[in-house]
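>>> the following block contains a protein sequence and its predicted model.
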Amino acid sequence: MTVARNPVIRGFAPDPSLIRVGEWYYVATSSFEWFPTIPLHRSRDLAHWEYAGHVRGAAPGGSLRGVPDSAGIWAPSLSWDGERFWVVYTIVRSVGTRYFDLDTYVSTATAVDGEWTAPRRVVSHGFDPALFHHEGRLWLLNMQSDHRPGGRRFAGIVLTELDRSTLRPLGDTHLLLQHDRLIEGPKLLIRDGWYYLILAEGGTGVEHGVRVARSRTLTGPYELDELPLLTTRDDPKVPLQKAGHAELVRTPSGEWFLSHLTARPLHTAHGIRCTLGRETAVQAVTWDSEGWPRLRQGGWHPAVEVEVPAAGAPTSGVPDGAGPPATPETVRASSEGLPTWPWSSPRAAPDASWVDTTTRPGWIRLRGRQGPESLWDQSVLAQRITEHRAEVEVTVEARPRTFGEAAGLTLRYNTASYLSLDLTWAEPEGEPQRGQQWRGEGRTVLSLLERDGDGARQVAVVEVEPGQPITLGASIDGEEARFWYLHDGLRTPVGPPLDFTHLSDDYGPRLRFTGTLAGIHAQDLVAAEFTADFSGFRLVCGAE
């Protein structure tokens, strides 16, 4: 046996959809407003996972420009029909309103790291869809939302048959289940003549959980299990919190395992703060004498360590072209020379109009565009932070001439929560901010900015020599982030320690759904011509 240590995919990897094809397990996770869209990972033992590509083209037109923070691509569901991989997912364009303004799409591929078909829109009752392949027929599961005043935003689970060729609905939509507690994220499986609905229950925060219902017929009625399959809502001391949004998979030897999202919180004076976002975990499952799934360790709390089957040799059940890809350490640029995984960018993939890796080999050149609070065209490349202790550094070379030009190192949750240490321009010391940069006077400075729910603040300003490469860094230790730069070979602090927990799912008036990333960025708010060169980016996340 092998021991899997949860989370098995760490740092901003929520809503896992788990399937098995031959000896390989595949997981798709939500990407929200970030590219690459719908990251895919694979494993042969459920414990050790590697990046396997992403669903290219999942955002029609290649853009999510303008979508709010934590909107975009929600809860993709992966499936395999014996010949092709299928993925169904929803693009949500409104958050915090009665209307989700969403569209649900389906795409297919013969290999997860191959070409995915152009997304086709299907009936869009709500988010968290799933496909159920059964006896040659195709069914779409979804939650439905009632936007009307007095209506329930989570108004039950519905099922619609789709034509396999046209993806148009066939016949009526069936209401499978309604429940007093919020339910979403439906998945279907068949076992011993029962149809089982695996449901996310209670929302995606600390009340999250997994509930199961079953029926002898596909279209119901469905009976709810009296007990949850998985939750931590009853014990805030369980190390893996927010456990929910699950899917069951069977191993080649007949054992059952559950994928689910979870979070590792920091316990602060203000409550829990999940700076790493929601992550992917696995649990072992057995079936009780009445035919209900139960966690192998008993109860409903997730285990940190889980015994899983050791990997076997690949079999002919593995689809052509689905062998192991390059590891994340070597997947740095696409064939076009553009940064790819583990790099991510908000609302659009990197393109040659603002990213250049060829002019200066070994460096990434960014052309500055809009500011860090834009929902449209930011020049940002970032990587997921996966542990509560981390260090990041990068060398930047740039010649900012105005206060609208800046480039540097950013720790970023979203447009309303970020920390950044930027090389930029400032007025001569002692001169007030009057926007007179065109006079040709001023200083090259490092500016430390903090943005949270109270707005943006300039925490510190340090004058530096213009036109020279400078190494910037940040050290993260639980609740604190400390910024620094190299001066005469020594780390020189910039400003005081900052509250890193503002960059978390739980900061602010409502839940947020992504995670914190560390990266590089550039902006030019006037001419959009300023460029900055970066080299030696290094993100090290320490084991806990």
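It's in. Numbers count the residues shown, from 1 in each chain.

>>> all contacts plus neighbour counts: C-alpha atoms, from now on.
Noted.

>>> where do the strands sit along the stretch 251-400 of the chain?
Read by DSSP state E, counting those that start in this stretch, the stretch 251-400 of the chain holds these strands, from start to end of the chain: 256-263, 266-268, 271-273, 279-287, 293-295, 305-308, 345-346, 355-356, 364-367, 379-384, 389-398.

>>> just checking, next helix/strand downstream of the last one?
Helices and strands here follow DSSP states H and E; after strand 389-398, the next one along the chain is strand 405-414.

>>> for the very next helix or strand once past that following strand, buried residues please.
Per DSSP H and E, strand 405-414 leads on to strand 417-426 as the next helix or strand towards the C-terminus. Taking 16 or more other CA atoms under 10 Å as the neighbour-count basis, strand 417-426 is seen to contain the buried residues Ser417, Tyr418, Leu419, Ser420, Leu421, Asp422, Leu423, Thr424, Trp425, Ala426.

>>> contact partners for the nearest residue to Trp287 once chain neighbours are set aside?
In space, Trp287 comes closest to Pro293 once its chain neighbours are excluded; the distance is 4.4 Å by CA to CA, 6 or more residues apart in numbering. Taking CA atoms under 8 Å, 6 or more residues apart in numbering as the definition of contact, the neighbours of Pro293 are Leu229, Val285, Thr286, Trp287.

>>> here's the one I want to compare it with:
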Amino acid sequence: MTDMIRNPILPGFNPDPSICRVGDDYYIATSTFEWYPGVQIHHSRDLANWRLVTRPLTTESQLDMRGNPDSCGIWAPCLSYADGLFWLIYTDMKRYEGNFKDGHNYLVTAPSIEGPWSAPIYLNSSGFDPSLFHDEDGRKWLLNLQWDYRQREGGDRFGGILLQQYDAERCCLVGPVHNIFAGTEMKLTEGPHLYRHDGWYHLLVAEGGTGYDHAVTMARSREITGPYDVHPDNPVLTSRGDPENPLQRAGHADLVETPAGETWMVHLCGRPLPGTRRSPRGRETAIQKVEWGADGWLRLAQGGNTPALEVPMPGIEQRLPAEEEAHDFHLGTLPQVFQWLRTPQPERLFSLRDRPGYLRLFGRESVGSWFEQALVARRQDSLHCAAETMLEFEPEGLQQFAGLIAYYNRFKFHYLAVARNDSGDKVLSLISCCDEWPTGNLTTVDTGVVLRPGLPVRLGMDIREGELQFRYAHGGVDWQPVGPVLDASLLSDEGSGRAHGYFTGNFLGIAAHDISGRGTSADFAEFRYRRMVN
């Protein structure tokens, strides 16, 4: 037994956690942004060991993100259980940059976490981070922040937390809208959750923005509509004053109570590369033990308000993830670890049936397209890792290319691709975009490696903290490095020419692009992922 939970419990781009318990089963829902299917839900019996069980938003009626900009899509879902149903609230964000936010909030339900999940019920579009509170009297209440598009002093457009009753029989919001909490001096008040404890309504929100000033604020009231008094020791959780803490950006939290009556808080965090403020693994989910004090306020069990890397839990043994994953595509279904971008029509991007034992990608729009891009990838969850694939591909011209990619968004990627050069040779080409927002500078390098027609090629990449090296093997020749050592730290929220501003994490995967529109296919025989350090 390790008797400790080591954070994060959900490594590698699992932000904005919402947790609920059903009997002895715990579930955490996290944001997926532009990656399809929408919302990740993990399951645990002990709060330490978690397994991905479903991504419930799988149909066009539930979610269609074609055209959504980078870091839009699914923001901050809320998962709860009541009346024999799972209730999942989510935002589909359609615009991110600028003064306006076009985000639409929906509800789906299911009798089981595996589904079937209902058609969506539209709720409102007044702001993001919606959550559903099931009160003891049977009433249900929707909370979300109110977005204020006007330019105000200090630039804070987070216009308070809204509360409105939800009528489950009529499937709509009813009654007046109450603005119950304006936030504190930390501003940027978002991510609301409500709880009942000892006769009080406790409101938990995130503040300070999702960067390095992020924090958890709590307030309470005797009446659900307020007024709410702020916690005397606020913020309840933050890393803002602890730059050496390995868990930075701590905030956006939710609470769960165990059958034994203990209370735990799950929260967002980030683990930057040593000596930097760049986090290629994105925003992740951690957990802390919390306790209700004699004064009725909630505090960290270890004292203070900074997150702990290790949290005591007697009798627990936390299992490490497998060192290596190997996928050969013989099962006929896409392995659960993979996602694709935006579209509810994956059959236009890939097939596991056209050539059994292979994942066939159909080249679609350009790398970085917000509409239809044939890119299938998994999260990077380790600072030291490797990915490999074997590809059969015969490009017809310079507009077709396919290969192995490290992808954050349209401005930030490194791509080792099989392509054609001006002489008509099949070659390895290195395509990179080092984000200089908002323009982005694309570089394309012919590596000088000429490939033999009709033969497969093995492509690999090795990531060591902030460095990425591609490699290849072909025609009986063992692995050889190709191209220069690349900056892997750019593939992060913060690697964008500004302190932060994107919300996902680096993905490693395979891609095919055909900007001629002919849909030239590429066949991938396998994909391997190896962790060296978590």
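Yes, it's here. Because the structure is a prediction, the values reported are computed rather than measured.

>>> may I see the PyMOL selection of the buried members of the contacts of Pro293 of the first structure?
Entered in PyMOL, the line below selects the buried ones among the contacts of Pro293 of the first structure, by 16+ other CA under 10 Å:
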select buried, resi 229+285+286
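
>>> could the contacts of Pro293 of the first structure go into a markdown table alongside distance to Ala398 of the first structure?
Supplementary listing: those in a markdown table, determined by distance: CA to CA, whole Å:
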| residue | distance to Ala398 of the first structure |
| --- | --- |
| Leu229 | 54 |
| Val285 | 55 |
| Thr286 | 58 |
| Trp287 | 61 |
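
>>> where in the second structure does stretch 189-206 of the first structure align, residue-wise?
On the basis of TM-score structural alignment, stretch 189-206 of the first structure is assigned to residues 195-212 in the second structure.

>>> what's in contact with that stretch?
Against stretch 195-212 of the second structure from outside (CA under 8 Å, 6+ apart): 133, 135, 183, 186-194, 214-224, 228, 239-240, 248-254, 296, 499-500.

>>> which parts of it are buried?
Neighbour-count burial for stretch 195-212 of the second structure [16+ other CA under 10 Å]: 195-196, 201-212.

>>> just the residues you listed: which are in strands?
Judged by DSSP state E, these include Tyr195, Arg196, Tyr201, His202, Leu203, Leu204, Val205, Ala206, Glu207 as members of strands.

>>> in JSON lines: these, plus distance to Ile19 of the second structure.
As requested, those are arranged in JSON lines below (distance: CA to CA, whole Å):
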{"residue": "Tyr195", "distance to Ile19 of the second structure": "13"}
{"residue": "Arg196", "distance to Ile19 of the second structure": "16"}
{"residue": "Tyr201", "distance to Ile19 of the second structure": "18"}
{"residue": "His202", "distance to Ile19 of the second structure": "16"}
{"residue": "Leu203", "distance to Ile19 of the second structure": "15"}
{"residue": "Leu204", "distance to Ile19 of the second structure": "13"}
{"residue": "Val205", "distance to Ile19 of the second structure": "15"}
{"residue": "Ala206", "distance to Ile19 of the second structure": "15"}
{"residue": "Glu207", "distance to Ile19 of the second structure": "19"}
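
>>> now for those residues: which two are most distant?
Arg196 and Glu207 (21.2 Å; CA to CA).

>>> what's the closest non-adjacent residue to Met196 of the first structure?
Actually, residue 196 of the first structure is Tyr rather than Met. Nearest non-adjacent residue to Tyr196 of the first structure (CA to CA, 6+ apart): Arg214, at 4.4 Å.

>>> with Leu375 of the second structure instead?
Leaving out its chain neighbours, the residue that sits closest to Leu375 of the second structure by CA to CA, 6+ apart is Ala511, at 4.3 Å.

>>> then Ala377 of the second structure?
Gly509 (3.8 Å).

>>> and the aligned residue in the first structure for the one you found, what element?
Alignment note (TM-score structural alignment): Gly509 of the second structure maps to Gly519 of the first structure. Using DSSP H and E, Gly519 of the first structure sits in strand 517-524.

>>> which helices and strands does that strand pack with?
Strand 517-524 of the first structure sits against strand 364-367, strand 379-384, strand 405-414, strand 531-541, with contacts defined as 3 or more CA pairs under 8 Å, 6 or more residues apart in numbering; DSSP states H and E.

>>> now those strands as a markdown table including mean neighbour count?
Converted to a markdown table, those look like this (neighbours: other CA atoms under 10 Å):
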| stretch | mean neighbour count |
| --- | --- |
| strand 364-367 | 24 |
| strand 379-384 | 24 |
| strand 405-414 | 28 |
| strand 531-541 | 19 |
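
>>> among those, which comes closest to Val306 of the first structure?
With CA to CA as the criterion, Val306 of the first structure lies closest to strand 531-541 of these, at 22.7 Å.

>>> what's the matching range in the second structure for the closest one?
So strand 531-541 of the first structure is aligned with residues 521-531, judged by TM-score structural alignment.

>>> just how off-centre is the matching stretch within its chain?
Mean C-alpha position of stretch 521-531 of the second structure versus that of the full chain (CA atoms, centre = their mean, to the nearest Å) differs by 22 Å.

>>> which SS class is Gly61 of the first structure?
Taken by DSSP: H, G, I helix; E, B strand; the rest coil, the conformation at Gly61 of the first structure corresponds to helix.

>>> so how far is Ala348 of the first structure from it?
Gly61 of the first structure sits 10 Å away from Ala348 of the first structure, going by CA to CA, to the nearest Å.

>>> do Pro169 of the first structure as well
On the measure of CA to CA, Pro169 of the first structure and Ala348 of the first structure end up 31 Å apart.

>>> what lines up with Leu491 of the second structure in the first structure?
Pairing criterion TM-score structural alignment: the partner of Leu491 of the second structure within the first structure is identified as Leu503.
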